[in-house]
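Asks: Quick one: sequence and predicted model below, then my questions.
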Amino acid sequence: MAVVLDTSSCLPERRLAVWQDIVCDTFVGLDCKSDMRGAFWGSVSQSRIGQIALTQVDSTAQRVFRTPSRIARASEDFVLMALGNNGVNGVFQDGREAVVSAGQFVIYDTTRPYELRFDDSFSQTIFQMPRKLLQQRVGSFDGLTATTFAGDRPLDRLTYDFARNVSKTIELVGPAAATRLLDQALDLLAMTLAERLHARLPDQSVHRSALLYRLKNHILTHLFDHELSLPRAAAAVGISPRYASDLMADEQTSFRGYVQAQRLERCKRDLADPAHQARHIGEIAFAWGFNDLAHFSRIFKQRFGVSPREWREQPGK
């Protein structure tokens, strides 16, 4: 159920102050300024699926700041993907400026200062996700904050359209379907970021990021394969096993640890999906590359705090 908050019931002179509270409660600690005074208005509608929040924002001209002092007092580690629906938005972060209008999108990071500038009324759809959900798909993407992803690029347009349609559909489907749609949106966003990274000058860091994305993509598309191994994955990407291990070490993980974590996440998702209710727990585990049910059950409980059976039987997962 979407939560809707707006300033329509407030006295005109109180609307900006109320909006300040709404924005901070909805996103992360922010400061809002506007010269609209009594003419100011704003509305947000937010849905939350697991760790991801989707928010529709409609408001008048304003400036929004994520300051160092706000960051120092917070523990959030989110990436925001803002889709422009109407109006024009300026985004400033990491020494870059992006201008985003209808049909375009931008990403920014809550762990570093940023400024959002809206010179007129606007409408946006914002995906707020833990950084790790995107980082585990594409590696480092810090060089792409405050970058305009425009509709004149085919993959940019596909990502925008899919994410926008997901935001309109998320309240109309069940939790399992919503989770799958969000996974697909994140996969598509990661692919778009990787393409942009690859298109830039091939310095060492960008080259490593592109290789890491290709390595992770091979892993994620072969999780079901019982023969998935570091040598095979490295060969598929065209690098040595040692270099592949170094790339995974950049992410503070190992090949084995990453594969196991991703397999567990997909088993957890399928165990919660009513569409897989008739399947035995072992069948699901084996389908995602595990070959020892006792081992699977043990590491599942270590990671999630409950056994696979207990997780499946939990109401309202």
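Replies: Arrived safely, thanks for sending.

Asks: Please count neighbours and contacts with C-alpha atoms only from this point.
Replies: OK.

Asks: Tell me where the chain has strands.
Replies: 3-6, 31-33, 42-49, 52-59, 62-66, 78-86, 89-93, 96-100, 105-109, 114-118, 122-130 (DSSP state E).

Asks: next, the one to line up against it:
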Amino acid sequence: MDLLRFTTESYSEAERLRAWVKALDTMGWRSGAIASVRALRGTILAQRSLGGFDLGLLASVAQTLEPNAAGGDGVLIVLHLDGVATLLANGTRQPLAVNDLVYLPSGEGASLHFATDFRAFVARVPRSAIRGRLFASSMNAGRIAGDAGVGHVFSGFLASLAEGVEMLSANDLRPLELALVEFLVAILSVQQRETPISGLTSSQAAIFSRVCRSIDAQLGDPNISLASLAAVERVSQRYLQKLFETAGQSFSTYLRLSRLERCRAELVDPLHEKMSISDICFRWGFNDPAHFSRAFREQYHTSPRAFRHEASLDLARRVVQRISRGLPLNTDALLVPAQAAAQAGGQAPSREAT
């Protein structure tokens, strides 16, 4: 886990823009249209987990932010906390209220325009974490109101993370990664009800969304089948299979990838470090550990055992690095007052590993 603490106050006036642009770049953002470079000020407090998820609290002056390639292939989820903001996407402008949510897939060309000083909390979910979840395949940038329904719940969840982002440990972040993925899938299901998947009618998209949610809720059941799902929806198996094919993936592929992603998450989750690989694969619906291992290797190009071992080594390396530098293991001790950061002067954005 990496902690990033950045403030433009650590730089001379002449260096602040360069430093701000570089710091944003590490977070997967590109900045433009800053009204007054001389008045530029900005702070970033962010965590990066072992699973590649970024959580960051940003505050700065009026400007436009858009995702850049440096952030990797993923989805940015933004909670608007303060200021006047507008989402520019798909040729439209959508004003944002405080506590509204925005989701920005990489490569979509959308941007956020902040007309005043602002604060925003950003979570970046890697594409690999939602691979196999068909909702993500047809997603465009969009807004979710933060005052009702799943948007209200998700908004509250992210607001809590924003308040305590600097205090999160590695053990805290692993279950939070899973929660972020599930919230994102829920957000995408809302979008699909409003904008059906290309190739599906509204009624077909409704059936497809219900089936995908049923699969996600029953992944641990080894007996889940296309036949049982079709019976619940009162349609033929062939009809249901065609819906999956139109959406871009077969039923069996969707089911396998969804189970593999759940297994992969638990293989590196400290909460499940005592659970055997076999128990984890059984927990998520695989009947045969050997079959699970082959499927895992085919998807991720490594064995489950090697994947778990490498993740443990990565965490151990980070702990050793901190001990070797005489740093405490508690992330609270990483934080320094803003005044001390300002006195440092001319430092590049730094990440402290825990």
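Replies: Done, it's in. These numbers were taken from a predicted model, which means no experiment stands behind them.

Asks: picking that back up, if you compare the strands of the first structure, which one is most tucked away?
Replies: Among those, strand 105-109 has the highest mean neighbour count (mean count of other C-alpha atoms under 10 Å), at a mean of 25.

Asks: average offset between that one and the second structure?
Replies: Taken against the second structure, strand 105-109 of the first structure registers an average deviation of 2.0 Å after superposition, with mean C-alpha distance after the TM-score superposition for the first structure.

Asks: so where in the second structure does that strand end up aligned?
Replies: The aligned range for strand 105-109 of the first structure in the second structure is 101-105, by TM-score structural alignment.

Asks: chain center to that stretch: distance?
Replies: Relative to its chain's centre, stretch 101-105 of the second structure lies at 10 Å (C-alpha atoms, centre = their mean, to the nearest Å).

Asks: next one: stretch 290-309 of the first structure
Replies: How far stretch 290-309 of the first structure lies from its chain's middle: 26 Å, per C-alpha atoms, centre = their mean.

Asks: contacting residues for the residue mapped onto Val79 of the first structure from the second structure?
Replies: Aligned counterpart of Val79 of the first structure in the second structure: Val75 (TM-score structural alignment). Neighbour list for Val75 of the second structure: Tyr103, Leu104, Pro105, Ser106, Arg124, Val125, Pro126, Arg127 [criterion: C-alpha atoms under 8 Å, 6 or more residues apart in numbering].

Asks: Just want the most central residue of the first structure.
Replies: Nearest to the mean C-alpha position of the first structure, counting by C-alpha atoms, centre = their mean, stands Met129 at 3.8 Å.

Asks: Give the equivalent position in the second structure for that residue.
Replies: Using TM-score structural alignment, the partner of Met129 of the first structure in the second structure is Val125.

Asks: where along the stretch 201-350 of the second structure do the helices fall?
Replies: All helices of the stretch 201-350 of the second structure, identified by DSSP state H, counting those that start in this stretch, fall at 202-217, 226-233, 237-247, 251-267, 277-283, 289-300, 304-324, 338-344.

Asks: Of the ones you listed, which is nearest Pro196 of the second structure?
Replies: For the helices of the stretch 201-350 of the second structure, the distance to Pro196 of the second structure is smallest for helix 202-217, at 5.6 Å, taking C-alpha to C-alpha.

Asks: what's next to that closest one, contact-wise?
Replies: Contacts of helix 202-217 of the second structure (C-alpha under 8 Å, 6+ apart): 134-135, 189, 192-193, 196-197, 224, 229, 233, 240, 243-244, 255, 258.

Asks: could you flag which of those are buried?
Replies: Leu134, Phe135, Ser189, Gln192, Pro196, Ile197, Leu229, Leu240, Leu243, Phe244, Leu255, Ser258 (16 or more other C-alpha atoms under 10 Å).

Asks: so what's Asn291 of the first structure up against?
Replies: Neighbouring residues of Asn291 of the first structure by C-alpha under 8 Å, 6+ apart: His226, Ala285.

Asks: average gap between the helix ranked longest in the first structure and the second structure?
Replies: Secondary structure assigned by DSSP state H gives helix 175-199 as the longest helix of the first structure. Helix 175-199 of the first structure, aligned to the second structure and superposed, deviates on average by 3.0 Å (mean C-alpha distance after the TM-score superposition for the first structure).

Asks: Any buried residues in that helix, and which?
Replies: Those buried within helix 175-199 of the first structure under the rule 16+ other C-alpha under 10 Å are 175-176, 178-179, 181-182, 184-194, 196-198.

Asks: Likewise for stretch 12-31 of the first structure?
Replies: Quick answer for stretch 12-31 of the first structure (16+ other C-alpha under 10 Å): Arg15, Leu16, Val18, Trp19, Gln20, Ile22, Val23, Phe27, Val28, Gly29, Leu30, Asp31.

Asks: likewise stretch 227-234 of the first structure?
Replies: The neighbour-count check on stretch 227-234 of the first structure (16+ other C-alpha under 10 Å) flags Leu228, Ser229, Leu230, Ala233, Ala234 as buried.

Asks: how about the residues you listed in JSON lines, adding distance to Arg48 of the first structure?
Replies: Output for those, formatted as JSON lines (distance: C-alpha to C-alpha, whole Å):
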{"residue": "Leu228", "distance to Arg48 of the first structure": "34"}
{"residue": "Ser229", "distance to Arg48 of the first structure": "36"}
{"residue": "Leu230", "distance to Arg48 of the first structure": "36"}
{"residue": "Ala233", "distance to Arg48 of the first structure": "35"}
{"residue": "Ala234", "distance to Arg48 of the first structure": "37"}
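
Asks: Among those residues, which one sits closest to Pro315 of the first structure?
Replies: Nearest to Pro315 of the first structure among these, with distances taken as C-alpha to C-alpha, is Leu228, at 34.0 Å.

Asks: Alright, I will stop here.
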